[in-house]
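[1] for reference, the sequence and a predicted model appear below.
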Amino acid sequence: MAIETELNLSLTPGVASRLAKHPLLTAAKPIRQRVVNTYYDTADQRLRRERVIVRHGRQGATSLSSIRREAPPQDRQAGHDEWELVGAPGEIDFSQVKDGTLRHLLESVRAELRPAFIASFTRSAWLLAPREDVRIELALDRGWIEAEGRRQAICEIRLELLSGGVADLFSTASELQADLSLHPEAASKLLRGYRILAAEQWPVVKALPIEINTGMSAIAAFRTIGLACLKHLQSNEQGLRESDNPEFVHQARVAIRRLRSAIRVWKPLLPQDFVSSFDPLWQALARQLGETRNWDVFLAETLPSIVAAFPLPEGVAIARLSNYAQRRCAINRQAARSALKTDDYSRLLLEFTAAILALPEGEARPLEAFVPRCLDKRAKQVRQLAAQALCGDATARHRLRVAYKRLRYAIEFFASLFPGERLRNYHLSASGLQEMLGRLNDLAVASELIHEALPGEQGEGIRCWLEGQTEQLLPELGRLLDDFHQQAAPWRTPAA
């Protein structure tokens, strides 16, 4: 969702029919118009790859074309360039586009441009004045996106800030959300149109690199990272709701884990009520997704190894274990889907976004002073826990894994500040250690799940086998830890 001057929120048709009766709207009269936006591209979608949008729109009696170039997805600060031009795409005078490189691209594909998809909808717009000196336009769009004979419904509202502050925008959205089920919309009409055009399923989205720089304050960097984590989460929520692909659960969980790691990294600089209000809510959602992920991994990765290792007569117990795991997978997946469909989740997204944008800069502490101290602290925790993990139990190894993940996420957050060979070597070493800690954790979790599925003596043989697998991996864990500790910290100069 765009958050500088507007918010996009999806709603069901039933909720949309009640929108006009909300107290914020009853004093305003809506203006209704028919809107038809045709998006153009080449047959091979050259403009999409170049992040260029060519659109011809008809709104009521007005007809206008627009050219827009989006910033790279990882560079939220860059904004975009846009030009409004008279005429349909085949007749546009591209000389009015001031960006020479973009103008040359448009001229080179002019003959190949064709309608890619159409968004046609009825827009009902209200001008809201919730407070003095605050003006917000609320537009309800209901209609369809159509491409290649396929179409998808549009039912969403856009809140655009005309005067006032960003806090006023979110306050108005919260007032509406208190009475209506509204969900922050992550996918634009443009993105949905291209997916319909290609008959694409929702893709699994991994975390993108985050661009921060030394000119930022520490709080500004946290804001950038926090919003990137939210985007990562929301990019996978539709797939989680509609698909059985376990990777959607995994990536949603990773997004929340990264977000909570960022909160921990910046905790000394954040208001206490910010941390105490939001971290428990994200933790509860992460726990729900974590239970689903545990059974996904067990069913897809651990159970096949158990089946191969235990022929008859243990086959009856293995069959019972397999059936139980499949039932638990289905139950937990449905619970995860339900969690992402609740009004509580929608409110959490909106309220957290509002809170992160409203964070005070305070003393505007520079990143140069904040980063080394932060990373040194986390690297020290990993070193302290490493020895305990090698001679301890699964709990000790779990503590190391958690500490390591916090260090790795923090390094990824700040990676753009110290690029180079040392960072690459550090990551290569860290990747092997991460994989090993993950395998050991999967074995420990599997033992707990088997105890649930086959209590008592029923699963004793399988649990003993899992312990043997763990013992075989521990020497390799020691070697990986030695290699990791020998890597130079990329956030420290050689002289330091």
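    On my side now, so go ahead.
[2] going forward, measure contacts and count neighbours with C-alpha atoms only.
    Noted.
[3] spit out the contact partners of Ser429.
    Residues in contact with Ser429 (CA atoms under 8 Å, 6 or more residues apart in numbering) are 480, 483-484, 487.
[4] measure Ile306 to Arg287 for me?
    Distance of Ile306 to Arg287, computed by CA to CA, to the nearest Å: 26 Å.
[5] hey, where'd the helices end up in the stretch 101-250 of the chain?
    Taking DSSP state H, counting those that start in this stretch as the criterion, the stretch 101-250 of the chain contains helices spanning 166-179, 189-198, 218-242, 246-266.
[6] again but with the stretch 301-450 of the chain, I slipped
    Counting by DSSP H, counting those that start in this stretch, the helices of the stretch 301-450 of the chain are 303-309, 315-339, 343-357, 367-391, 394-413, 421-453.
[7] so which of the ones you listed comes closest to Ala252?
    helix 315-339 (10.3 Å; CA to CA).
[8] which elements pack onto that closest one?
    If you count contacts as 3 or more CA pairs under 8 Å, 6 or more residues apart in numbering; DSSP states H and E, helix 315-339 packs onto helix 272-297, helix 303-309, helix 421-453.
[9] returning to that earlier point: in JSON lines, list the helices of the stretch 301-450 of the chain along with distance to Cys229.
    Listed next are these as JSON lines, based on distance: least, CA to CA, whole Å:
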{"stretch": "helix 303-309", "distance to Cys229": "32"}
{"stretch": "helix 315-339", "distance to Cys229": "18"}
{"stretch": "helix 343-357", "distance to Cys229": "11"}
{"stretch": "helix 367-391", "distance to Cys229": "19"}
{"stretch": "helix 394-413", "distance to Cys229": "10"}
{"stretch": "helix 421-453", "distance to Cys229": "20"}
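[10] another structure for you, compare them:
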Amino acid sequence: MPKETELKLRASPETLAALREHPLLKKRNKSGWQTRELLNQYFDTPERALAEARVALRLRRDGDTVIQTLKCRGTSVAGLSERNEHEWQLDKVKLDLKKLDDSCWPVQLADLDKKTIKPLFTTDFTREYAEIAWGRGKAKVVIEAALDQGFVIAGKRKEAICELELELREGEPAALLELAAELAASVALMPCDISKAERGYRLLEPERFELDLSVADLEADMALDDAYAALAWQLLGNSQRLAEQYRHSGHWRSLQDWVQNLIELRAITASLGQAAPRAATRDLRARLDALLEDWRPLVQAGNGDEDIRRAAPEQFAEELDDPRWGQFSLETSRWLLSRAWAAERKGRGERQGKALLASWLAHLIAEEGRALKLSLYTQRPEDLAEQLPRIEQVMAWLHHARHVLDAPQMDRLYGDMKKLHELAEHPISDEVLEARIEQARAVDQSRGWKHLLKA
């Protein structure tokens, strides 16, 4: 089955103009820039059955050529996507339902009446494209670089398309990230993990649109290295989708969740101990700290100040106009893809990286829990904030992996830790100090916490 591997990066019109003359593309451009108009009609049922199954069905007009495309469920993170794709060249601009047979049609849609499939929205754009090729070690890399400008149109609503798309034709997926990261060092490029089709659905029914956020499949018997990789990819990919959604909608909740994903990525990275030597994580931690230094206080202040919330979308747009966010996303993707945290570790670190998640996590929480000394903060509640990094490490793992722990009342413990974390972030008042004392005592005396601290 053909598979499409591509990387989409949102850009400004000024950035696209700069990319046409970018030295990195210019010296590797083997074909010169060519232009074509692409007119695309997307289809679904009135109940959105295809979208529910994560299937995209499209008719594309490319000059006199008509192509029907079926894109099926794939993987996507930080703008880098891999999807199974079927294409048929047609004689006329009309959907050919007979092509959608058992050889390509998803099993979960087997009972669907295909006659209910109707046109929904269009994505029409001008594409300037070129073949970019170079040697990477002993391997050859060939990528199609495409500069797309146009509109997604759904009824009376429309949204601009302005993006760089890099599609792998030959070579390894890492080459896409390498090229994108080099470009993002000098121009603002934002990995866009929301497809043109998703943007169409978002325009069509904004009140029904739900952001599809990934959930890592963490199991008790998986190695710590694999668990960290899965969870870090989840947090990075979801932060990218949340950034795009906040840019589009300005909904405060999306910004809150964006910051929380970055906090959790920082926390789980710091928790790895010798499985990820500090030298190996230094650059990632520094990039996260720089972002959180700017955005964490703003979100905390904005939670209680409507003026800050109203001003935040413009400030976020300025963030995205700066290369920082794109560089962070792309460099972190490269770092995760190469598993760079494991590159320089020694024997004990190797053993930790291969440890089973359940046993490692139980040991981590026991160790950090004893160091937390919650009983002390029932006497000194004003100092609880000094333990925020430790609380966040425990809380992040409980959030995503508490189901792997053989301990009672884990859901309750996670809820209690969330409350303790919120209180640690609150400005001090008599009421907050009293609440900190009560919540620290509640966690310290809970069955789940006592069980874990015995590990």
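    Alright, I've got the coordinates. Bear in mind that the values here come from a model prediction, so they are computed numbers and not experimental data.
[11] overlay the chains and give the TM-score.
    The TM-score (TM-score structural alignment, normalised by the length of the second structure) is 0.82; 435 aligned residues with a CA RMSD of 3.5 Å.
[12] picking that back up, let me know which of the helices of the stretch 101-250 of the first structure is the nearest to Glu156 of the first structure.
    helix 189-198 (10.2 Å).
[13] out of the helices of the stretch 101-250 of the first structure, which comes closest to Ser120 of the first structure?
    helix 189-198 (10.5 Å).
[14] and for that closest one, what span of the second structure is it aligned with?
    Mapped onto the second structure using TM-score structural alignment, helix 189-198 of the first structure spans residues 196-205.
[15] need the contact partners of the matching stretch.
    Residues contacting stretch 196-205 of the second structure (CA under 8 Å, 6+ apart): 42, 56, 121-123, 152-155, 157-159, 208-209.
[16] how far is it from where the chain is centred?
    18 Å (CA atoms, centre = their mean, to the nearest Å).
[17] in that stretch, what counts as buried?
    Neighbour-count burial for stretch 196-205 of the second structure flags 196-204 (criterion: 16 or more other CA atoms under 10 Å).
[18] got it, and stretch 443-455 of the second structure?
    Applying 16+ other CA under 10 Å to stretch 443-455 of the second structure flags 443-444, 446-450, 452-453 as buried.
[19] now, those that are in helices?
    Among these, DSSP state H puts 443-444, 447-450, 452-453 in helices.
[20] between the residues you listed, which is closest to Glu178 of the second structure?
    Scanning those for proximity to Glu178 of the second structure, where the rule is CA to CA, the winner is Leu452, at 42.3 Å.
[21] who's in contact with the closest one?
    Residues near Leu452 of the second structure by CA under 8 Å, 6+ apart: 362, 365-366, 407.
[22] at 10 Å what do you get?
    361-367, 369-370, 405-408, 410 (CA atoms under 10 Å, 6 or more residues apart in numbering).
[23] which residues does stretch 80-93 of the first structure contact?
    For stretch 80-93 of the first structure, the external contacting residues (CA under 10 Å, 6+ apart) are 38-40, 52-57, 63-72, 94, 96-99, 103, 106-107, 110-115.
[24] could you do stretch 334-347 of the first structure as well?
    Counting by CA under 10 Å, 6+ apart, residues outside stretch 334-347 of the first structure touching it are 9, 173-174, 177-178, 180-185, 234, 237-244, 249, 281-282, 285-293, 328-330, 332-333, 349, 351, 353.
[25] still on that earlier bit, now that we have the contacts of stretch 80-93 of the first structure, which of them are buried?
    Applying 16+ other CA under 10 Å to these flags 38-40, 52-57, 63-71, 94, 97, 103, 106, 110, 113, 115 as buried.
[26] would you mind measuring from the residue most central in space within the first structure to Ser276 of the first structure?
    Of all residues in the first structure, the one closest to the mean position by CA atoms, centre = their mean is His232, 1.4 Å from it. With distances taken as CA to CA, His232 of the first structure is found 23 Å from Ser276 of the first structure.
[27] ditto for Ser188 of the first structure
    32 Å.
[28] just curious, which of the contacts of stretch 196-205 of the second structure is nearest to Met222 of the second structure?
    Looking across these and measuring by CA to CA, the closest to Met222 of the second structure is Ala56, at 32.9 Å.
[29] ok, and the closest non-adjacent residue to the alignment partner in the first structure of that closest one?
    With the correspondence set by TM-score structural alignment, Ala56 of the second structure lines up against Ile53 in the first structure. Here the nearest residue to Ile53 of the first structure in space, its sequence neighbours aside, is Arg68; by CA to CA, 6 or more residues apart in numbering that works out to 5.0 Å.
[30] need the counterpart of that neighbour in the second structure.
    Checking TM-score structural alignment: Arg68 of the first structure goes with Lys71.
[31] and Asn236 of the first structure, how far from Ala364 of the first structure?
    33 Å.
[32] which of those two has more neighbours?
    Asn236 (24 against 13; other CA atoms under 10 Å).
[33] tell me the counterpart of that one in the second structure.
    So, by TM-score structural alignment, Asn236 of the first structure is matched to Leu242.
[34] and that match, how far from Asp193 of the second structure?
    For Leu242 of the second structure, the distance to Asp193 of the second structure (CA to CA) stands at 9 Å.
[35] tilt between the top strand by length along the second structure and helix 173-184?
    With DSSP state E setting the assignment, residue counts place strand 118-136 as the longest strand in the second structure. Using axes from the mean of the first three to the mean of the last three CA atoms, to 10 degrees, the inter-axis angle of strand 118-136 of the second structure relative to helix 173-184 is 90 degrees.
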